[in-house]
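Undergrad: Sequence first, then the predicted structure, then my questions.
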Amino acid sequence: MAIHYETQGRTALIRIDNPPVNGLGHSTREGIVSGLRSALDDSGIDAIVLTGGNGFFSAGADITEFGTPKSGAAPTLNEVIAALDAAGKPVVAAIEGTCLGGGLELALGAHYRVATAASKLGLPEVNLGLVPGAGGTQRLPRALGFATAVDMITSGAPRTARVLAAIDGQRLLDRVVDTDAVAAAIDFAAEIAATRPLPRVRDLIAAGDPAAAAPQRAALVARSRGFLAPIAAFDLAATAVTTAFDEGLAAERAIFTGLVAGEQSAALRHAFFAERAARKIPGIGPDVRPRPVAKVGVLGAGTMGGGIAMNFLNVGIPVTILETVPEALDRGLGVIRRNYQIQVDKGKLAPEVLEQRMALLTPTLDYADLADSDLVIEAVFEDMDVKRTVFTKLDEVVKPGAILASNTSTLDVNAIAAVTSRPEDVVGLHFFSPANVMKLLEIVRGDRTADDVLVTAMTLGTRIGKTGVVAGVCDGFIGNRMLYNYRAAGFALLRAGATPAEIDSAIEGFGFAMGPFRVADLAGNDIGWAIRKRRYAEDPDAPREEIADSLCELGRYGQKTAAGWYDYDGRTPKPSPVVADLLAAYWDKHGTKPQTFDPDEIVQRLVLALTDEGARILEEGFAQRASDLDVVYLAGYGFPRHRGGPMWYADRVGLPTVVAALRRFHEGEEYEPAPLLVRLAETGGSFD
C-alpha cells in the first residue's frame, strides 16, 4: 500500500509509504487524494498532517513513469496539490529527511509546513533537463523570495530546513524542530485547527526584482553552454514576481511539457539511469559482501595522493599517507590543509571539521606503518618498474586480506598484480585529477581480482561520493583509451589545416567546458608525450604525432610552462605565434593547404571518434555495457551531460549516419569503423 491513513485524536495522519524514496507515482497520488477525502468527510477530524517515512518525505516524481500512461493519469500531481490547496481543513506537511522535486511541490501545496532542521529541501528537476512541473517555480519564489528561490531552482541544489528557516522574511517553514516533525506537526495542527481563512502559498506576493538579476541570468546563460532547463527555470521563477499565479502555472506546465518531450531531458534521464546501472556488476550476486574498510593507506603525498586521501578523510575514514622523503611529505600535508582551509574561507566547512579531518591523517616515511590498513592505494609515478617495486613491498608488509589498489591510468593491472602473492586482492582504482573533486572512479578488474574486492571498491566508491564504473585491463582502460582516439581526431584536424583555437571553439560550442588542446595544456602536454614515447618504444612502426611531439620538444608543456598549444598570461589562453609557425611549417612540409572546417564537422569528427573506440572496447569485453562508456565521459571527461554521452549521442544521430561519417573522415586511409558499430548500423540496432 502506497499510503497509510490513521487518526490521532482529531487529527488525520496521511503517511506516504512507497519505498525506497516515496516517489509520487500514480498509486501514491491516488492514495493521497483518497486519504484527504476521508479526512475532509469525517466530522471528527479538524486538521490533517501529511508526511512520509524512512528518511523521505518524498523525493518527487517517479521518473520511470515518464512517457507512460500513468504519468498523466488522474490525479496528476498538479491535481493532488490543488486538492490540498483547496481543502477546507488545515493541512500540515511534516517533513523529515529528503523533500525534493515533486515532494517539495506537494509540501508547498499544504497550508503549513513543519520540518526537522536537518531535512533537505530542493527542486532538482534541472538535473533531468526539466523545470518543476507542479507549481514549484511559482510557489517557491512566493515562499522564499525570488533571489533564494531562483538560485535553488536553477542549480537544483538542496538546502537544509535549518538554513532556509534563517532566511529573513521566509514563509516556507512554520516550525523547525530538532526531531520528530510528525509529533510537532500534530501539536501544531491542534493549535491552528480553527484558523480561517487558511493560508495558501499561491496567494503570497513574491519578493524581489528579476530585472536586477539580469547579470545573474547572463552568467547562467554562459555557464549553461546550451543547456536549456536552467534558463527556462530562471524565467519561470521571474514570472512568479511579475505574473498572476494561474498564468505563471500555465506557463510552467507548457515549458515542462516541452522539455520532458525533448532530447536534452531524454539524455539526462539516460544519464540518471546509466549511473545506477553502472553500480551493478554482471555475474556477481547480492550474496557477495564487501570487505570491511576501516583504515586506508595512500602511497604518495603529491597532488593525486593528497586528493585521494581527502576523499576518505571527508567521510571519517583514517588515512596513513606515505612518502619517501620528509620534504615531500610536509609539502603534501600542507596542500591538504590548504585545500580544506579554502573551504573554510568560503564558508563551506567549519574550522573544527577541518581539524577533525586532519586529525584522521597519519603521515609516515615507513612502509611498516601501512601494515594494518584494510585498503592501500598507490599514487606514485606512472612507470611500470616503479609500480612493481611498490607492490612487491606492499605484498611483504600489508596484512593478509587487505586490498592493494593501483591508481594507474594506463598501465597493465595484471602485470602489477603478478609481482604479489595475492593477485586476487589487487584492483585498479583510477581516480581523476583533482581527485578530491572529480566524480569518476574507474574500477579496473584484473584477470584474478576477487569478486568481493570488486564489490568493496564499488561500495566504497559510492561512500566517498564517486561514480564508479568497472573496466577491464587494456591500455588506457575505458576513459583514456577513448581519449586517445579523440585526441587523434584532433591531431588529424590539425594536420588537415585546422587550428587549435578553431577545434576548441567548436567542441566548446557543443557543450564541453574545454576543447582538447586547452585540456592538454591544463593537464600537461608532457604527460601525453610520455605515453606516446612508451607506445613508440613498444611499437616502433606506430605512427608518430609529429606536431604534438614537436611542440613538446620546444618545452611547451602547457600552463605550467606558460606555453603550450596557446600562450598563457596566468590561466588565460592566447593564440600563439610559435604554434602558428609550427603548424605552417608542418603544412608546408607536407603540402597541406589549410582548410576552414565547419564547427559541426569538427564536433562530429571528435565525438564520433569516441563512439568508434567505445564500440571496440565494448566488443572486446573491456566494458560491461554501452551506458557505462557514457557514464565515464559524463563523470570524468567533461562530455556535456545534456548530450547523454558519446554512445547515446551516436544513437540519436543514427548509427548508419555515424558509420558513413566515419568512413568519410578516414577516406584514403586503411580504416574501417568498429565491427560492432557496423553490425548495429546494418541491422537497425542501437547502443541504448
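TA: Cool, got the structure. Numbering: from 1, shown residues only.

Undergrad: switch to C-alpha atoms for all contacts and neighbour counts from now on
TA: Fine.

Undergrad: So what's the residue count around the residue lying closest to E682 once chain neighbours are set aside?
TA: For E682, the nearest residue in space outside its immediate sequence neighbours is P656; the separation is 7.1 Å by Cα to Cα, 6 or more residues apart in numbering. Taking other Cα atoms under 10 Å as the neighbour definition, P656 ends up with a count of 19.

Undergrad: Am I right that L429 is in a helix?
TA: No: with DSSP: H, G, I helix; E, B strand; the rest coil as the criterion, L429 is located in strand rather than a helix.

Undergrad: That one and A635, how far apart?
TA: 15 Å (Cα to Cα, to the nearest Å).

Undergrad: The two: who's more crowded?
TA: More crowded of L429 and A635, by other Cα under 10 Å: L429, with 26 against 23.

Undergrad: The residue nearest to E682 and G685 touch, don't they?
TA: No: with contact taken as Cα atoms under 8 Å, P656 and G685 are classed as non-touching, separated by 9.8 Å.

Undergrad: Please enumerate the shared neighbours of the two.
TA: Both P656 and G685 lack any common contacting residue under the criterion Cα atoms under 8 Å, 6 or more residues apart in numbering.

Undergrad: Which parts of the stretch 151-300 of the chain are helices?
TA: Chain-ordered helices for the stretch 151-300 of the chain, with DSSP state H, counting those that start in this stretch as the definition, fall at 161-165, 181-192, 214-224, 228-242, 245-260, 263-278.

Undergrad: okay but L606 is in contact with Y486, surely?
TA: Yes: with contact defined as Cα under 8 Å, L606 reaches Y486; the gap is 5.4 Å.

Undergrad: And here is the other one:
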Amino acid sequence: MTQDNPVSVSREGAVVVLTMRSGPVNALGSALREALRAAFDEAAADPAVSAIVLTGGGRMFSAGADISEFGKPQSGISLPALLDRIESVQKPVVAAIHGNALGGGLETALACHYRVALPSAKVGLPEVKLGILPGAGGTQRLPRIVGPRKALDVIVGGAPIGAKPAAEMGLIDDLAPEDGLVAHAVAFAERVVAEKRPLTRIRDRDDRIAEGRDDPGLFDAFRKENARKLRGFEAPEACIACIEAACRLPFEQGLAFEREQFGKLVSGTQSAAQRHVFFAERQTAKIPDVPEDTAPRPIHKVGVIGAGTMGGGIAMNFLNAGIPVTIVETRQDALDRGLKTIRTNYENTAKKGRLKPEDVETRMGLLTPTLDLEALRDCDLVIEAVFEDMGIKKEIFSKLDRIAKPGAILASNTSYLDIDAIAAMTGRPGDVIGMHFFSPANVMRLLEVVRGEKTEKDVIATAMQLGRKVGKIAVLVGVCHGFVGNRMLAQRQREANRLMLEGVKPWDVDRVIQDFGLPMGPFAMIDLAGLDIGWSRETNKSETVRDLLCELDRRGQKTGAGFYDYDASRKATPSKVTEEIIAKVSGRQGVAQKPASDGEILERCLYPMVNEGAKILEEGKAIRASDIDIVWINGYGWPVYRGGPMFWADTIGLPKVLERLRAYQAEYGDDFKPSALLERLAAEGKGFRDL
C-alpha cells in the first residue's frame, strides 16, 4: 500500500484483511472505491489467499456514500459496480463491522458473503432522509435477507438499528467480542473455509421474499399505516416500490428498477432540499467570530425560574442529560403542579417502553424544587421562563444579578423581547443571553440562541454546545422583536387575518397551508396554543375577531371552541359562530370582500415570510439563509422536503417572488414592500444560497 492509498492490506495466515482508511467516516468516494476495487482484484487473483475480511479503520466501518459527489460526473468505478465485484469474488468475503455501517456502508456489507459485528455497532439505510433511496442494491438485497416487512421498517424508516437486533433478524451472522473484531472475523472466515461452506450471495436468495409474493397486500397496508408520517414525501413511496420489485422481479431487473428510481429522486427538488437541510444543520454550529476552540464555561448545575409548561419542559432537557436542576416558583401549588407534570411525562414515556422505571426516579432525583430564588446561588446557568412581560423579566434579572455567582450565565427564554434591555438590568451584560426553547420544550428540537450586543463569546459557545448536549439544534440569532422564527411568523399571521376579513374562510387558509406541507394552518395553530395568550378582558377592546372569540370563552382547543368547534376528542369542525363574528368585524372595518385562489392564499401567506427573512439577513440577525431554514423546519414544522422558506424561494426563483410582492404592494401597501436584498439578488440572477 502506498502512503496515499485509502485501503491498507495485511495478512493473517491465508486471510487478507482490507481496512478502509478514508477518514473521518470512510465515506465511499471515488478514491476509496477505486482502491477497494484494486485490492479485491489482487486478493481474488492470489492463490495463496483463501478468504477476505473487509473492515473500517478509525471509529467506524463506513458512513456510506460521499454526498458531495451527488449530481457530479461519475469518477472511477461506481458503487453498484464495486459491490457486484465484491459479491462475485469466488472466495469468502466477511465484513467486520464496528461503529456505524450506514447507507452505502451497509450496502457494501450486504455485498459481502458474511457479516460479523461488534455488539455496539449500528447499521442502517438512512438515504430516505436525504430524499433518495439506497441506490447500490440495498432495496434488493435487504429484503432477501430479512424479509420485506422488516426491510420496509429499515429502509422507509431510515433509523439505524443495533447489531444485536440486526443479528436477530438475520442481517448479522455473528457478534464479536468488543475487543477483538478483526481477529474474530478472521477466525470466522477460517471456519467458513475449513467447513467448505458454500458462498452465500444474497442476490441468489429468495426464501425471505416469498412473504411479499404471498401477501401482496403487505405493501398497501404499510402505506396506509404510515400515510400521515410520509405525507408529501416522494422518497418513501419509491423505497416501497423498490422493495415490492425485489419480491416480484429477478434480481437484475430489480436492480435496474432501483437505479431508475434513484436517478429520478437524486435529480429532483425534494432530494436537493433534504441534502440542503443535512448540510445546513451542520453549518449552524459555525459562528464566524467565535472560534471553534473557544472554551465553554463549565455547566454542572442549572437553575430554571418558572415551573409552568415551558419551565418544566426546559428542566427536563437538562435532567435527561444528567445535569442537576433547581426549579423555582413563587407559589407552592404552581410548583407542585409543575413537578407533577414532569413526573407524569416521564412515567408516560416509561409506559411506552422508551424509559426504564428506575430512570424516572434517577431523573426526578436530579430535580430540586424550591420557592426561594436564593437557591440559585450555586447554579452555573440560570434560565428564566416566566410570563412574557418585560417588567417581570427585568425585575427577575435585577435580582439574579445580586444572587448568581460570578461567571454564571443568565439566560431568558423570551420568545420576543429585547435581550439587551433585559441584560441592562444587570452589572454583567456579557453573561446574559437568550435561550429560546420551543413548546413543548422537552420535545421540540429547535433552540434559538439570542446573542445580545454585549454577550461574551464564551457564553455563546457554551449555549450552543449545551444545546447540542441536550439534543437540540441550536441556531444563533440576533436581537429583534420575535428574533427569526416568530418575526417571520407574524408576517404570515397578518396576511392570514387579512384574507379572513376579505371573506376567505379560516379553514380554507389552513387547508392551503397544510396542503403545502406544514403540520397545521395559522388558525388551527392559534386554537392549539390558546387564543387568550396575551389577551385580557380588561385591556382588549373587542375590535378583532380574536377579542370577540375570547369574550365568548372560545379560547381554543382547551375550551372546546375557538376558530373551530371541537368535540370531546378535539376533532375540529368549521364554526358558524366564527363565520358570524368574522362578518361582523369585517363589516365594521369596511373590508371589501373578494375571493382568493389557493395560489394567492399561499403567496400572500408565505412570500412576506421570505421577504422578512431577507430583511433579517440584511440586518445581520441571522448568519446564513440556511440558518433561517433550520429555524423554520425544526421550530415550526416547515416541510423538510421543501428545504426551508429561503431554499424554497430559490427553487421558485427570486424574480418571481419579487414580481408577486410588487403586485401585492400595489394592491395592499408597504406590508409587501420588497427588501433591498431580495431586489439585489433578483437583479443579479442569484439566490439566497449565493450569500
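TA: Arrived safely. Just so you know, these numbers come straight off a predicted model, no measurement behind them.

Undergrad: Would you pull the TM-score for this pair?
TA: Superposed pair, TM-score by TM-score structural alignment, normalised by the length of structure 1: 0.94. Supporting alignment: 673 aligned residues with a Cα RMSD of 1.9 Å.

Undergrad: related to what we said a few turns ago, roughly how far apart are the residue nearest to E682 of structure 1 and N311 of structure 1?
TA: When distance is defined by Cα to Cα, P656 of structure 1 is 43 Å away from N311 of structure 1.

Undergrad: for F56 of structure 1, same thing?
TA: In this view, F56 of structure 1 and N311 of structure 1 are 26 Å apart by Cα to Cα.

Undergrad: Now do the contacts for the residue in structure 1 that K301 of structure 2 lines up against.
TA: In structure 1, K301 of structure 2 lines up with K295, judged by TM-score structural alignment. Contacts were defined as Cα under 8 Å, 6+ apart; by that measure K295 of structure 1 touches I317, P318, V319, T320, D372, S373, D374, L375.

Undergrad: One more: A44 of structure 2?
TA: With contact set as Cα under 8 Å, 6+ apart, A44 of structure 2 has these partners: V89, Q90, K91.

Undergrad: now structure 1: which of these match?
TA: Retained in structure 1: V89, Q90, K91, out of these (criterion both residues aligned by TM-score structural alignment, their matches' Cα atoms under 8 Å).

Undergrad: Which residue in structure 1 aligns with the first one?
TA: It stands for V89 of structure 2. Matched to structure 1 by TM-score structural alignment, V89 of structure 2 sits across from A87.

Undergrad: Chain neighbours aside, what residue packs nearest to that match?
TA: Distances taken as Cα to Cα, 6+ apart place L40 nearest to A87 of structure 1, at 7.5 Å, with adjacent residues excluded.

Undergrad: Report the separation between the one you found and R422 of structure 1.
TA: Spatial separation of L40 of structure 1 from R422 of structure 1 under the definition Cα to Cα is 67 Å.

Undergrad: Skipping adjacent residues, who's closest to the equivalent of L123 of structure 1 over in structure 2 in space?
TA: Taking TM-score structural alignment for the superposition, L123 of structure 1 sits opposite L125 in structure 2. Sequence neighbours aside, G103 is the residue nearest to L125 of structure 2 in space, at 4.4 Å (criterion: Cα to Cα, 6+ apart).

Undergrad: Run a quick neighbour tally on the counterpart of the one you found in structure 1.
TA: With TM-score structural alignment as the matching criterion, the partner of G103 of structure 2 in structure 1 is G101. Here the count is done by other Cα under 10 Å, and G101 of structure 1 has 27 residues near it.

Undergrad: returning to what we had before: list the contacts for the residue nearest to L125 of structure 2?
TA: If you count contacts by Cα under 8 Å, 6+ apart, then G103 of structure 2 has A63, G64, A65, G124, L125, P126, E127, P134 around it.

Undergrad: Now that we have the residues you listed, can you turn them into JSON lines and tack on secondary structure, distance to R231 of structure 2 and neighbour count?
TA: Shown next, in JSON lines, are the contacts of G103 of structure 2 (DSSP: H, G, I helix; E, B strand; the rest coil; distance: Cα to Cα, whole Å; neighbours: other Cα atoms under 10 Å):
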{"residue": "A63", "secondary structure": "coil", "distance to R231 of structure 2": "27", "neighbour count": "23"}
{"residue": "G64", "secondary structure": "coil", "distance to R231 of structure 2": "27", "neighbour count": "25"}
{"residue": "A65", "secondary structure": "coil", "distance to R231 of structure 2": "27", "neighbour count": "24"}
{"residue": "G124", "secondary structure": "strand", "distance to R231 of structure 2": "22", "neighbour count": "25"}
{"residue": "L125", "secondary structure": "coil", "distance to R231 of structure 2": "20", "neighbour count": "29"}
{"residue": "P126", "secondary structure": "helix", "distance to R231 of structure 2": "18", "neighbour count": "23"}
{"residue": "E127", "secondary structure": "helix", "distance to R231 of structure 2": "17", "neighbour count": "25"}
{"residue": "P134", "secondary structure": "coil", "distance to R231 of structure 2": "20", "neighbour count": "25"}
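
Undergrad: ok, these in structure 1, which still hold?
TA: With contacts defined as both residues aligned by TM-score structural alignment, their matches' Cα under 8 Å, A63, G64, A65, G124, L125, P126, E127, P134 are the ones among the contacts of G103 of structure 2 whose aligned partners also touch in structure 1.
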